[in-house]
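Student: below are the sequence and a predicted model for it; my questions follow.
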Amino acid sequence: MDKQKSAGSISVTAIDVAPRVKPSNYPEPFASRVKGREKRQLGDIFGINNFGVNLTKLFPGSESALLHRHSKQDEFIYILEGAPTLIADNEEILMAPGDCAGFPAAGFAHQLVNRTEKVVVYLEIGDRTPGDEGSYPKDDLKASLGPDGNWQFTHKDGTSY
């Protein structure tokens, strides 16, 4: 029996899901730091609302996100291809296919960086707890999840970008 391939299906081939149109929610000058990231929002095509699942590619020299932590949301990553470097607070860990990492709310600040010449592919899974805030220890940025489900970004002192 063939799998159906349209939105609303029970099964799709992940790589066939179109990449997210807006590459980043970050304001500049931060958005350009993740320009080599491509996300396919797998959970959204099934109407999953309580958590997100992304098939993400990091091209050589790219960052997954700014170094960050969430106040209320948990995150999990699973490496499918490539060898990214996981930066967690001040520790760096070289990862490989089959490796995974989890980040409980208010835990380690984290990001992936692709320092290789090959594309990195991984799954990222995170919940969508209302009232979450993102903190960025190395950047003048603060994120708040609005009631509409969209991220609002300000400087750490609360002024707008």
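Tutor: Done, it's in.

Student: contacts and neighbour counts: CA atoms only from here.
Tutor: Fine.

Student: and the strands in the protein?
Tutor: 37-41, 51-58, 69-70, 75-81, 85-88, 91-94, 100-103, 110-113, 120-127, 133-135, 142-145, 151-154 (DSSP state E).

Student: got a markdown table for the ones you listed, with distance to Ile15 too?
Tutor: Shown next, in a markdown table, are the strands of the chain (distance: least, Cα to Cα, whole Å):
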| stretch | distance to Ile15 |
| --- | --- |
| strand 37-41 | 8 |
| strand 51-58 | 8 |
| strand 69-70 | 28 |
| strand 75-81 | 12 |
| strand 85-88 | 23 |
| strand 91-94 | 25 |
| strand 100-103 | 20 |
| strand 110-113 | 20 |
| strand 120-127 | 11 |
| strand 133-135 | 29 |
| strand 142-145 | 28 |
| strand 151-154 | 26 |
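
Student: one more to weigh against that first structure:
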Amino acid sequence: MPVIDPAKVPVKTGSIYPEPYAGMMKGRSSLRHWHLNEDEFVMVTEGECTLVQDAGETVMRPGDCAAFPAGSTDGHHFINRSDRVARFLVVGTKAPREVATYSDVDLRVEIEGGKARFTYRDGQDWTGPR
């Protein structure tokens, strides 16, 4: 595998969330979530992040890593509570079909063939917060 040139890696910003969540997460991380089919690995590369999970919070610093196996319903996300820039690397398995459930809001997303479909947790099409 060739060495990755950081200067050539595309920067991904923004969100696929529907409103109002897209606006709430602008410039931030993600809603607290868990994946049905994808394993996820995170490594903090700069600054300080707080990992929020069902059982509580853990402060993470450069070099600290966390792993979230597919199917574990322990929702997670990272928050920067400092006044400094924080960065982290996220690696996922990119399952052909994925379902992510958001722990703190009535929202889930089904992703297949590069298309996202948002629903409520009961599977009904999402039309906005209820």
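Tutor: In hand now; what should we look at? All figures in this text were calculated on a predicted structure; none of them were measured in a lab.

Student: nearest to Asn25 of the first structure, of the strands of the first structure?
Tutor: Asn25 of the first structure lies closest, by Cα to Cα, to one member of those: strand 151-154, at 7.2 Å.

Student: now the strands of the first structure in TSV, with distance to Val17 of the first structure and mean neighbour count?
Tutor: Shown next, in TSV, are the strands of the first structure (distance: least, Cα to Cα, whole Å; neighbours: other Cα atoms under 10 Å):
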stretch	distance to Val17 of the first structure	mean neighbour count
strand 37-41	6	22
strand 51-58	9	21
strand 69-70	27	24
strand 75-81	17	18
strand 85-88	26	18
strand 91-94	28	12
strand 100-103	23	15
strand 110-113	22	23
strand 120-127	14	20
strand 133-135	27	21
strand 142-145	25	20
strand 151-154	23	18
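
Student: which stretch among the ones you listed comes nearest Tyr26 of the first structure?
Tutor: Each of the strands of the first structure has some distance to Tyr26 of the first structure by Cα to Cα; the shortest is strand 151-154, at 7.3 Å.

Student: how about that closest one, aligned to which bit of the second structure?
Tutor: On the second structure, the counterpart of strand 151-154 of the first structure by TM-score structural alignment is residues 116-119.

Student: after superposition, how close is that stretch to the first structure?
Tutor: Between stretch 116-119 of the second structure and its aligned stretch in the first structure, the superposed structures give an average distance of 1.5 Å (mean Cα distance after the TM-score superposition for the first structure).

Student: please pull up the equivalent of Ala96 of the first structure in the second structure.
Tutor: Aligned counterpart of Ala96 of the first structure in the second structure: Arg61 (TM-score structural alignment).

Student: roughly how far does Lys142 of the first structure sit from Arg69 of the first structure?
Tutor: Distance check for Lys142 of the first structure against Arg69 of the first structure: by Cα to Cα, to the nearest Å, it reads 10 Å.

Student: ok, Gln111 of the first structure next?
Tutor: Using Cα to Cα, we find Gln111 of the first structure at a distance of 9 Å from Arg69 of the first structure.
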